[in-house]
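[1] Next comes the sequence, and after it the predicted model I'd like to discuss.
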Amino acid sequence: MQKSLRVGQILYTNVLPVYFYFDQAKFEDRIEFIRQVPAQLNTAMAKGEIDLGPISSFSYAEHASEYVALADLSVSAKGRVGSLFLFSKKPIEQVNGAKIALTNTSATTVNLLKIILHKFYEYEISYVTQEPILHEMLEDADAALLIGDDAITAERTAKDLHVYDLGELWHQFTGYSMTFAIWALRRAVIADHHDLIADVHASFLESKRKTRANTAPLIDYVHTHFGGEKEQWIHYFQGLQHEFGDVQRIGLEYYYRCAAELGLLSAPATVDLWQAGGRQTNTTLTR
């Protein structure tokens, strides 16, 4: 049995409300934080190197039999996200047949872009995966996809480029919310760490509650460490949802069905929620 619970943390500002007031001192040596970008956390969780933490929603679907999701935690948006951008040299209406450079830090958003372009626009696109450096990505591509703080930083200085928010495009085509990350828990560790998982889950929810009640310290923090205008950060966090209820679930499970339809997933997935107290709820959606 492991002595500590290994908890992942995405190295992006979009998860900060869940971590900002998290009481690490309370857990002392009982948990170990592992901070990585989403693609790295996806791999670490799949290998059993992380027990709990936010991973790409797409990666959750790939390993749904091995994971459950912590209730009421996600990174979602209904409409504009503000940190998931397609930067294009030409309007999206002219992108058919283009070459697009994809960030190597994402799974959910990469496949969301493919769903939007192939299912809704009915385009044929070629893709290449690169490090998330916009000017290098666009040297040999017509457009580039960036996520997280890389996207936020690039959008401030993107000139002569058409910039599209993928959350906004998804909502325009479907009317649904989109969930980009879920706090996943490996089923294999539940029995050994049940009470600790419940405490960690409760601490995440409390941090989210405190941040919502008073966002000023969070805004000051990101303004100091990541630059930008405070008003832009206020608007950004107002557009994000960190809940996972019916609205988020319905949109995400539709995304899974679209991904399966295009062969990006072997089959549609559903989300099992792990509630405080250890109860599990299958959220299977029938349509």
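    Ah, there it is.

[2] from here on, contacts and neighbour counts on C-alpha atoms
    OK.

[3] All the helices of the stretch 51-200 of the chain, residue numbers only.
    Listed in chain order, the helices of the stretch 51-200 of the chain (DSSP state H, counting those that start in this stretch) span residues 57-62, 108-115, 134-137, 148-157, 166-174, 190-213.

[4] which of those helices sits most buried?
    helix 57-62 (a mean of 24; mean count of other Cα atoms under 10 Å).

[5] Put this next to the first one:
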Amino acid sequence: MIGLINISHSDPLSMTFSQEEIVRKSAADNYVYLKKGKTEIGMISLVTYLKNKDTLNIVKTMNIHTRANSISAILVSRFNHIKNNIKVNVTSLTKTSEFYMKLVLEKIGISYEINESEYSDCENLLENADYALVIGDDAIRAYSGYANILMDVGLEFSKLYGLEPVYAVSATRSDIEISETRIKDLNRHIKDSRNYISECVEKNYLKFHVKRELMEEYYRVMDYSFTDSVMKTIEFVESLMD
């Protein structure tokens, strides 16, 4: 059993598997399922993997990264610009996007205070803060116009550090060995996922009430392949966390 993330970025990938082969949960729940032995491989937050790398092994196959702009990791506000000394509400569902946002804000000289929220949607995150980090499907919904989108966190991280933002990786428990044959099979699923992108664009632009062009761009910049660029970003984040 494989744990995939229950966000639209993984829709094309999930469609290459039978329902008996996968379970779709949040990245946090995928980690729990992995630790409890309910899944063999789980797609989890990069930061979660690095915090638990003593008991987990990375599987060099399916991951969530973007070539530059992420679209689904954004800083929003009711203001139309970023001030200094800001308070940012973030959902508890994100650790990696928050990590990238902190790097970006520090790099451009913005002081900040982070407040973890039980909410993930734009409206509730901005209830008691002027700024919010919104991720995943809630970020896509934000493009329909509820708040001002001030920053694509993935794009700014890429521009400032010259790296492709990696959000989630496939991992397994350290007592499990994943064969090269298994990895090759998973890589075929990555290749096959491209056949479902058009279908996902049509379904999700209607679902989120956004322009079709936005969803086309979303899937155009999204990549599941484990490349040298992915490894470079992982090593960079790991060096900062050690």
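    On my side now, so go ahead. Small disclaimer: the values here were computed from a predicted structure and weren't measured.

[6] Could you quantify their similarity as a TM-score?
    The TM-score (TM-score structural alignment, normalised by the length of structure 2) is 0.87; 241 aligned residues with a Cα RMSD of 2.4 Å.

[7] so which of the helices of the stretch 51-200 of structure 1 gets nearest L73 of structure 1?
    Across these, L73 of structure 1 has its closest neighbour in helix 190-213 (7.6 Å, Cα to Cα).

[8] sorry, back to before: switch the helices of the stretch 51-200 of structure 1 over to CSV; also include distance to A44 of structure 1.
    Formatted as CSV, the helices of the stretch 51-200 of structure 1 follow (distance: least, Cα to Cα, whole Å):
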stretch, distance to A44 of structure 1
helix 57-62, 11
helix 108-115, 16
helix 134-137, 26
helix 148-157, 19
helix 166-174, 26
helix 190-213, 17
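
[9] Those: which one's closest to E243 of structure 1?
    E243 of structure 1 lies closest to helix 190-213 among these, at 9.2 Å (Cα to Cα).

[10] ok, the closest residue to I178 of structure 2 other than its chain neighbours to S174 of structure 2 distance?
    Among residues not flanking I178 of structure 2 along the chain, V59 sits closest, at 7.5 Å (Cα to Cα, 6 or more residues apart in numbering). Distance of V59 of structure 2 to S174 of structure 2, given as Cα to Cα, to the nearest Å: 11 Å.

[11] Looking at those two, which has the bigger crowd around it?
    Taking other Cα atoms under 10 Å, V59 of structure 2 and S174 do not tie; V59 has more neighbours (19 against 12).

[12] Give the equivalent position in structure 1 for that one.
    Matched to structure 1 by TM-score structural alignment, V59 of structure 2 sits across from L70.

[13] wait, that match sits on Q280?
    No - counting by Cα atoms under 8 Å, L70 of structure 1 stays clear of Q280, with 9.5 Å between them.

[14] where do the contact lists of the two overlap?
    Taking Cα atoms under 8 Å, 6 or more residues apart in numbering as the criterion, L70 of structure 1 and Q280 both touch 273-274.

[15] still on that earlier bit, which stretch among the helices of the stretch 51-200 of structure 1 approaches V75 of structure 1 most closely?
    Of the helices of the stretch 51-200 of structure 1, nearest to V75 of structure 1 by Cα to Cα is helix 57-62, at 9.3 Å.
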